Every structure is written in structure tokens, then in C-alpha cells.
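Q: Pasting the sequence and the predicted coordinates here, then a few questions.
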Amino acid sequence: MGADREGGAARLPVRAVAYAACGVVLLVGCASMPDSGDLRDVESTPRQDTQVRVFAMPPSEDAQAGEIVQGFLEALTSDDPHYDTARKYLTPPAARTWRPEQSTTVLANGPSTEADRQSGGRDDAADVTYTLTGARVATVDGQQAYAPAAGLYSKSLHLTRDAKSGQWRIDALPQGVVMGKSDFQRNYTSVNKYYFASNTSIGASGQPVAVADPVFVRKRVDPMTQMVRSLLSGPTNWLGPVVRSSFPTGTALRKGVTSLTPDDQNKLTVPLNGKASQVGATKCTEMATQLLYTLQNLTPTVDAVELQGANGETMCDLTERRAESVAWHGSGNRPEYLYFLDNKHQLVRIAGTSTSTSAVSVPGALGESGKQLQSVAVSHDERTAAGVSVDGRSLYVASMASGRPLGGAFVTSHGATDADRLTTPTWDARGDLWVADRDPRDSRLILLEHGEGPPVVVRTTGLPGRIKDVRVAADGARMALVVEKDGKQSLLIGRIERDDKSGEGPAVVELRSAAPELEQVTAMSWAGDSRLVVVGREQGGVQQMRYVQVDGSTPEAPAPDALTGVKKIAASEDEQVPLVAYSEDGIVRLPTGAQWQKVVKDGSAPVYPG
């Protein structure tokens, strides 16, 4: 439960006082302690700088029931690590049984409060019930996983007046907390923790593939220690079936460790309990890699980690440079080239980090044979290309080595029009190729393992419509799908389960919305380990480009600069690589800190490897 800082809720006046020198803001539900000047009621507390810590005041003597409710809601949005101040608004039994960490409900605005008519206005009432209401936006569960939500929120707080002291306190309340969207954005931040794709490795050395698992943590309540504990506790329920952790089950911080801080060399030492004491060197290095990737997503200042055993002995340590050789990490792999189709519908490329606009033909059959294409995809190692013929009917795969002939089509669609035929193909890091056939009579998602062999039809459990576009994450554990139903298009994220336990082959399951506000999705691309860039529009709106997280939340990064008439978008998991689009101005790119720049006027279908 909580109170929004930026309006919308019916509320009692709240007073706030800031101690700027100490970086502290006090949220006061029914009392304030000004350091100078006259008292002044305000309706809301403005959003504070992220470095300013916010603390609540306990209930004042003889506070009325409404003031207790308001003070409690304010206390929930403070930076009190264990909600100790919020518990002071509860009766002792309620304080012992309340579990604020169980969930967070996010409302469009702070919860509105209304006392029941029977007892709310009586001075001699011994108890009163307040109803909290609001429009739900999202929930964060006990694993800190975010999920969009909708509908009315309505919960009750019951207050009682102590017979001896006459003080009001809350004696019955729902588990978890609730707050408005702006308070949630001020209090919480999204961070990726990392695991490894199950039964997946790449390269001659068999590197495991890192998979991002986004969670929300409180920004100013020791987020580093929160993230380490969250990583050790295991993946979220949604991702869990397709990833593994190198930490043995039951691994936790050593007893007595309450906070973790990097040293002056930017190395974080993590003391573990005895559950991890028997791991070998390889497993320990993987554990350290998971930690380092997770912590660097939180703060780039950590560039080394050390794991200690139960007796304080060093188990292993790891630097940023060494981690790159331990596990394959999508955002750590910068593409060498940008690929697209020239005005003859043939595959060409330019250096990915260059400002040059001079494109050259790609070596290999798809670049040298003169084959006209509609769309293309290049493998992550940039050794193999896949292309869909200009009429959308046929999928070809070819080596990017000169002199190799172009073989026959691997997949053929019999759709009546281009829009009913093959989508743009897409590769994951282990070399599997995916494409969808949009033929209404035979709509299917198709997998070519290692980019060759017989096509495998992939089950799409719970698919609410027809696939219009598909992009697999580099890790091969998640897939983004644009699905059309009744003229509307939605962006969904599914989990890829490859284990053939049922005998029915691979499947994409537990689809969830990544952009619930959009009703039309024109183009999309992965733009980070857990982020996508999407072109679309809301109901009654205009086309826009935005970033979205795989869990449906909105990242803190600003949206890309506006661009008209976007038809295709290309991004890389490496967020430092320029965004590229195919628009009415041709192919354009957006370097970091710059405006959109023209690459070529006559070109289409831009892609980075993947």
C-alpha cells in the first residue's frame, strides 16, 4: 500500500520536510517537524532526486483514524528498509503478520481512501473501515517479477481504537503494499539478473549462454545486496523452466552478512554459506560470471567479484575481461556489420561502427548470385545468411563464403499474397533459424536447427491469433511475436521450451504482453538483453517508437527520437550500437547522442546479426 506523489487520489493534506544536507526527505502522515518557517499544507510530495532518501514519520499522539490511514500509506513509499515505521501504524498482532514483501500493486494514481458511512463520522466509534480503491496498472510478486495488470483495485483497512490509550491503529489489512505509478517509478528500478540457458552452449569451447531475468528492486534500499540475494534465490517462475543457475540449491549469503559494498578497486566480495563450498573451479567461475553480469546491469562501477566460502576462504575471483570468455552474453557482442537490401533487392553490408554509407555485396550465394530478396537475417557469428525471396514464398540459407552455390529453398509458403507468406527470418546465438508462415490455411512457426535440416513446426501454446512477425532473443530462450487478431496487433513474449519430454517437439509457451498499451505494432527488434524497440500506436493515437521491457514494464531510458513512416527497425543487444530504421526517407540510423542520419535512400530491410 502507498500514496502517490503526483495527484489523482482523494487524500488528507500531507506535510513534508527535506533535510537537503543529509539527503533525507521525511514523509509525514499526521505530524511534521519543520526546521524553520511556518507550517504549510501541501497536497503532494514532488518526486525527489534518486539520491535523496525518503523516510516517514511515526503516528502522532491522538491522531485521528483518517490520519493513521494517510500516514501508513505515506510510510509505504519511504526508503525504510523493513517498513518499521509503517508497522507503527498497526496493532502489534497486525504488525507481526503483515508481509509487505509479498507483493506490490501499482495503481495509475495513489489509492483513494473512503471511510464507511456507519462509523466513519462518529466521534465515539471504536472501529472504522477504510476502503482503498484505484485503477490497477501492474503487480510485482514475491519474486520481484513485474506483470501488467488492469481492473479495479479495492481493498479494506480496518482500524480499532485502543480502549485504554484511545489511540487508533490498523488491525486488519491486505498483505503486500500498494502505491501509485509515480511513487513506484521513484522507489523501484528494473535490473537484470542472469542465468544460463538450459542444455545450450555455443562455440568450440562450449560457452554457456547468459539469459536476462528482469526484476524490480527498491532503488535506495541497498539494491546491490537485494540483487545478490535475488540472484541466489533462483530465477523467476516464468523463466525458470528454461534456465539453470550454477549456484547450488540453498546457496545464500553467509550468516550475519547484511550488506555488500565494493572496495576502492571496484571489486565486490560476496561471502557465501556452506552450500557452495564444494563446487569446482569451473562451476565457481560460472557463479562469479552470473554475479558480475547482474551487478554490472545495476551499476557499471563493479568490474570484479570474489566469492568467499563459509570460512572466509577465497573460492574464486573474476574480472570483467575474463567473464567474456566464460559465457556468451548478447549485450557484450558487438556486430561487425549492418546488413540490408539495396535497390536491386540484393544483400549488401556496411561496417557496423562506421559512418560510411558505401555498401558492398555480401560474400556468398545470397550476395553474389543476384538472387532478389524481400527480407534477410544473418547469424550471430556472421558466417551464414538466410533470405526470403522477393515474392515472400521461399526461404534460402547460404554460407557467407565466396564461391558457394545457392541451394534449394528450405521452406516454401503457399499463401495467396505477400502478407500471407513468410516473415523475416531470425537467428539465435546457437545457430538455430526461425521463421513464421502467415498463410491463414497453414499458419505455423518453423525452426531449422543449426540453420539446416528438415523444418520443424513449433507448437505455440495459447497463441491468441495469427503470427505476423517473429524475433528470437539471442539467448534462444525467449521469443517476441507480433500476433494479429480482429485487426489488432499485439506484442507478446514467449518462453522457448526445447526439451521434447512430451514427444511433441519444441514449443513457445506462456505468452505474455510486452506492450499492453499498443493496439497496432508495425515493427520490432530486440534492443538489449531484456529490452525491445517497438514501432506502433495506441488506440486513437499516431505511430510512435518506444522501448519496452520483456515483462511489460517501461524502461527508464528515453524513447528514440521521432521518425515518420517507419516500416522496419533494427537494433542490437549491444545498446551502444546505433538504432537503424527503414522509413519513408530510406535507411537511416540513430547514433548515440545524435539525430537520425541518412544511410542510403534506395534500400530496405535493415538488420543486425540475429
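A: In hand now; what should we look at? All values reported here derive from a predicted model rather than from experimental measurement.

Q: Only C-alpha atoms from now on, for both contacts and neighbour counts.
A: Will do.

Q: What segments of the protein are helices?
A: 65-75, 84-87, 92-97, 181-187, 223-233, 281-298, 320-326, 365-368 (DSSP state H).

Q: Using a markdown table, lay out these together with distance to Asp602 and mean neighbour count.
A: Formatted as a markdown table, the helices of the chain follow (distance: least, C-alpha to C-alpha, whole Å; neighbours: other C-alpha atoms under 10 Å):
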| stretch | distance to Asp602 | mean neighbour count |
| --- | --- | --- |
| helix 65-75 | 57 | 26 |
| helix 84-87 | 62 | 20 |
| helix 92-97 | 66 | 13 |
| helix 181-187 | 42 | 21 |
| helix 223-233 | 47 | 19 |
| helix 281-298 | 38 | 22 |
| helix 320-326 | 38 | 15 |
| helix 365-368 | 17 | 24 |
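
Q: Show the contacting residues for Leu90.
A: By C-alpha atoms under 8 Å, 6 or more residues apart in numbering, the residues touching Leu90 are 169-171.

Q: Among the residues you listed, which are located in strands?
A: Of the contacts of Leu90, the ones assigned to strands by DSSP state E are 169-171.

Q: Separate out the buried members of those residues.
A: Listed as buried from these are 169-171; burial here means 16 or more other C-alpha atoms under 10 Å.

Q: Find the centremost residue of this structure, please.
A: Gln549 (3.8 Å; C-alpha atoms, centre = their mean).

Q: adding another structure so you can compare the two:
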Amino acid sequence: MDAERGPRRAEVGRSRTATALLALGASAVLVSGCASMPTRGEIRSVEASQGVDSQVRVFGVPPADKASPADIVEGFLEAMTSDDPQLETARKYLTAEAAKDWKPGSAVTVLSAGLDRLPVQGEKDPDGPRWKVTGKKLATVDERSAYQPETGGGRYEEYLQLVQVDKQWRIATPPSSLVLSESDFQRIYKPVNKYYFAGNSLVADPVYVRQRTDPESRMDPTTQTVQSLLAGPSKWLGPVVATSFPTGTELREGTKSLSYDGQNTLRVPLNLNGSNVAQPQCQKMATQLLYTVRDLTGSRLDRVELLRPDGKSLLCSVTAASAAAFVSPTPSPEHQYYVDKDFRLVRMFLSVNADEQQDKAEPAPGPLATAAGFKVGSAAVTYDEKRAAVVSFEGRDLYVVTLTTAGPMPQPVLSSKNGKLTAPSWDAHGDLWVADLDPQAQGLWRIPGGTGAPQKVDVAGLDGRITGLKASADGVRLALLVEKEGGRKNLFTGRIERPEGQGDASRVSVRELRPAAPQMAEVTAMSWAPRGRLLVVGRESGGVDQARYMLADGSMIAASLPGATGLSAIAAAEDESRPVVAYSGEDGIVWLPPGAQWRTVAAGGQAPVYPG
């Protein structure tokens, strides 16, 4: 490996304000894939706005004696990007009072690039110079570690006031939060899903934790994640989910690192607030912990034990098998559905063995199989695969038909007078969702149970018309393709709020739309994917169409699908062993089984869907 390889950041020309990399031994740069460590080369200056490999550890350099105001500002901003969770080096650039009061860990401001910094000209401050720091705001991470994309294209702007302390320049007014470029944020933090209950469904609540253990507090990512879970759901998801942990539940005082033994058992000692619970509630608490830590580690966790405040007495425990009893899983689909060249709804059997997938489609059973002349435009199938919602080829009428018994076609449950209906979607509650593109009556509709009277749903903050939608398997989120003036489509997620008790069911609404793929200039197709992610077809500014997994909070691109160009529809199942299915104008229906390559399975097919 070339000795010059390392963090790809531009030199800023000041070694005393540079960000230092760990050298060999106590300060080694750890780069994956190296056969040996470099034995020569210089320590380079590092600019915070450039990307760094996530496995490189970066630490700040303390201020030099008699450093100029410019060097103090530069060094402080670079020290904020260090891997030191306590930011001790950054605090050395502050006055004693500011260092004591500064609490940047309560929030993070994420910028699309680095900070611009300029001295404020034309004013005489009796205490010393002021510097203005600005940048383009991409998002914020709040005190509950939840990511919120910036929707207004806002600017970040704060002022750093410098004063002299014992003839040394120091900053008296540090930023109110930790400020990082997107590349530094992704290097220092990692995403993880916490899990909360919505009925008997577990809902993924994405948050960010620091990737590495703090050597002083020994606060590792697992402990950070558990603390975040105990603190409760994010503000965005909070109104529609519940936690089993009693108010005030925390780790036992003094717990800095959780015990994870060789038998894949995690032991979690709780304080008194979390210990006064009955066994069923305790086991639900342990279930939330098990699913959350398994998502974080990506490894097998077989058992979670909750301990009383003495740290020894067992409160309750769950295994991976017993925890499943508290969760209603989404059924693994037996079939994949699409519309064939004759505009019939057909299905293909999904074998447990991906190499044995059935390539011959059969007509969907029930009234659709015998309805002569009826043409299907789009469809959605319930999770139990007993009913289908189909929109006619013309897009005017929505029907709900059985897939278990024969009979005549029923009357439509909803019709568009002067427009078309979008492809429908079922949620985990058995409700049916569809949008009407009628210019005079456009909007979102919900058919309770697929048989009730259609109800128009209020979508707070909607700016544009809904051209596509997909309900999440957990039933609490709705992904919406929204077309704005000019024809460009963007992806948003909204929170589905349902009335409590037996109140007016028509009060179901969708609240707090937030961008789900802000990195993409346009989105053309989407589907929910396992673990609360989205699978999105779209393009970045100046780029080509591609398919990518996105985190549902809009924070980052998780992974892209190889060779996924020219797709205009896509679907993924909650079961990760099932292939991704898509529609290509050139190839028809194509599949991407796990660990394999795309293959064509139906040259004349279109509108592919999985149950949901």
C-alpha cells in the first residue's frame, strides 16, 4: 500500500492548527485493506470540508502559544471534527467559562460542505475581533439523536467572539451545537434503528450514534443506543408509537459499558424506575432492546437480560425466539404479482430457494381470472394474499376483489370523475390507500378495511399533487411521490395519525411531511424495504437514473443496486431473502435475487408489486 494514502483532505498550510491523525502505536492511522503500515511520510493538514475514510481516526491539535485570532478560529473549527467525543481539544480554544458551559453534544448541525469563516470588518469591539462562520444547512440532529433534513435550503450563521486571556486569544462564544460537514458527520456517526411498538408491530426509529468508544467514559455505541432507546422515540415518530419502558427509566447509575458475553447475551441493569414492572411488560421492554441491539451490531444476539438496580438480580429475560411472541411479523410473501401483456393480474410463486424460482406466471385467482375483457392498470395485494385492489386500465375505477373464491366482479369502491387514480396500497391495519389525480378533486383517499366508505385524508403541508404512494408495513408511515409545478417529482414520508379509541375514524390524517430523498433531484419510483428503509429509483442532479436504498429519515444513501438503470417501477418485500422486482421498459419484469444478478422473468410484464 502506498505510504501517501490516508485521509483525502486538502492541505491548509498550518501544521500547528492541523488535525492530527493517530500515528503508529498510540496514534496510528487505521486504514482497512493495508497489508502493512506506512513507515515514512509527513503529518498532513486536514480541512474539515473534505471527505475522510470512516475507519480513519482524527484528533485535533491544541492551540499554539500566542496563536493569532485566525489560527484560533481555524484550529477550533477543525478540532470540532475530531473523533474525541468529549471534544477536550476543541475546548482548549475557548475561555474557561465557555469551555465549562459548552454542551455541543445535545445537537448537531450538518452542513452540505465545510464552514466558511470571515473576520467581521468595520466594527470595533472592545473585547476583541469577531468571526462570522457560515455554511449551507443540510440537516440537524436533535437531542434524541434523530436526523431532520433541512427543507428550506437555509443558511447556517453564527459569530465567534474572541477575547484575550493571559495574552492568549480564546473564543468566548462557541457555536450553540456541534457543526460538521456531511462527510465528517458520516465519518463520526453511524445510523441505527431503535424499535418501538405500534400495536403489536415494531417500528424502526432511525437515530445516529458515535461510531467509536470514548476512551474516558467508555461509552460504546451499544450503550449509546440503549440510552437513546430508553429516552424514548424521536419527536417525529413519537405521536404514533409507544415504548414499554416506564417514564424515567435509565441505566443503573454508574453504568458506562454494557456487558455482552460470549454466549451472545446482553445484560442491561436498570434504575429503580425501570424495575417496578410486571413480567409481561418487562419482556416487551427486553424485546425492544433485543431488536434494537441486533440492528446495531449486525451480529447474532440470542438473549437480553434486564437486571435490577443491584446489577445482579434478574428482572426478566427474552431470547430471540420468545421475543417473537410479542411482535406481529409481516408475513413472508408466497407470490410476486404484476400485470402481464394482456393486462391481467398474474402472480409468480416464490420458492424458499432463490435458484428454484418459478418462472411461469399464473392468473390471480378469483373474479379477475374470469372477468372477460377487464383490463388491469395497477394493483395491490393484502399481506395475507386473500384480496387484491385493482385500478382499471383507464385509471378511473378502484375495485377490491377476493383471491380465494370465484364470482363476478364487484362494483368499484372509488371512482375518479375527471382524472386517474394512482396505484393503490394496503397498510398493516387492512386499510386501502389511493390518490385521485382529478384536477378538480385531487387528494388522498383511505378505504377502511378495503370495504368501508372512502374517506378523504388531510395531508398537512402538502405542496403539489400526489402521483404515487406506498404505506409502510408497520402501518404508521406513508411514502408519497409528490409532483410540483414543472413536473418534477420528489419523495416525502408522512406520519399516519389515527384517532384513539372509538372516535371518528374519518379523523385519520397524514402529518409532518419530510423529504425522504433530498439528495435526489427527482424520484420516479419507490418502495418500502426491510428495516424501515426505502428503495428509490431516481437521479441526482446531473446524474442518471439509478436505484438506491435510502434511510427513511432522508439522512443518507445506504446502498445502491448494481446495474439498475432504465427502471420505472420497483418493489421490495419485508423478507430480505425475496428478490427485488422491477419494471424495465426494455426488459419487462426483472428480478434481483440476493447475491445474484438481474434477470428477466416476464418480457411483457409491468407494474410489479409485492403484498402490501
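A: Nice, thanks for sending it over. Because the structure is predicted, anything quoted here is derived from the model rather than measured.

Q: circling back to that earlier point, got TSV for the buried ones among the ones in strands among the contacts of Leu90 of structure 1, with distance to Thr424 of structure 1 too?
A: Converted to TSV, those look like this (distance: C-alpha to C-alpha, whole Å):
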residue	distance to Thr424 of structure 1
Arg169	60
Ile170	57
Asp171	58
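
Q: with the residues you listed in mind, which one is nearest to Tyr153 of structure 1?
A: Ile170 (19.3 Å; C-alpha to C-alpha).

Q: a markdown table for the helices of structure 1, including distance to Phe340 of structure 1?
A: Shown next, in a markdown table, are the helices of structure 1 (distance: least, C-alpha to C-alpha, whole Å):
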| stretch | distance to Phe340 of structure 1 |
| --- | --- |
| helix 65-75 | 53 |
| helix 84-87 | 57 |
| helix 92-97 | 60 |
| helix 181-187 | 38 |
| helix 223-233 | 39 |
| helix 281-298 | 31 |
| helix 320-326 | 29 |
| helix 365-368 | 11 |
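
Q: Any idea which of those helices gets closest to Asp442 of structure 1?
A: So among the helices of structure 1, helix 365-368 is nearest, using C-alpha to C-alpha, at 27.2 Å.

Q: Comparing that closest one with structure 2, how large is the average distance?
A: Aligned to structure 2 and superposed, helix 365-368 of structure 1 gives a mean residue distance of 3.4 Å (mean C-alpha distance after the TM-score superposition for structure 1).

Q: if we can go back for a sec, which single one of the buried ones among the ones in strands among the contacts of Leu90 of structure 1 is nearest to Glu517 of structure 1?
A: The closest of these, once distances to Glu517 of structure 1 are taken by C-alpha to C-alpha, is Ile170, at 36.5 Å.

Q: can I assume the closest one is in contact with Trp98?
A: No. Here Ile170 of structure 1 lies out of contact with Trp98, judged by C-alpha atoms under 8 Å, at a distance of 11.0 Å.

Q: Distance of the residue opposite Arg548 of structure 2 in structure 1 once aligned relative to Glu517 of structure 1?
A: Matched by TM-score structural alignment, Arg548 of structure 2 corresponds to Arg546 in structure 1. Using C-alpha to C-alpha, to the nearest Å, we find Arg546 of structure 1 at a distance of 11 Å from Glu517 of structure 1.

Q: So for the two, which sits in the more crowded spot?
A: With neighbours defined as other C-alpha atoms under 10 Å, Arg546 of structure 1 and Glu517 compare such that Arg546 has more, 20 against 15.

Q: just to revisit the earlier point, and which of the contacts of Leu90 of structure 1 is nearest to Thr77 of structure 1?
A: Distance to Thr77 of structure 1 across those (C-alpha to C-alpha) is lowest for Ile170, with 17.4 Å.

Q: who's in contact with that closest one?
A: For Ile170 of structure 1, the contacting residues are 68-69, 89-91, 94, 157-160, by C-alpha under 8 Å, 6+ apart.

Q: Quick one: map Thr404 of structure 2 onto structure 1.
A: With TM-score structural alignment as the criterion, Thr404 of structure 2 lines up with Ala401 in structure 1.

Q: before we move on, what about Lys256 of structure 2?
A: Aligned counterpart of Lys256 of structure 2 in structure 1: Thr258 (TM-score structural alignment).

Q: what residues are up against the closest residue to its match other than its chain neighbours?
A: Leaving out its chain neighbours, the residue that sits closest to Thr258 of structure 1 by C-alpha to C-alpha, 6 or more residues apart in numbering is Thr225, at 7.7 Å. The contact partners of Thr225 of structure 1, by C-alpha under 8 Å, 6+ apart, come to 258-260.
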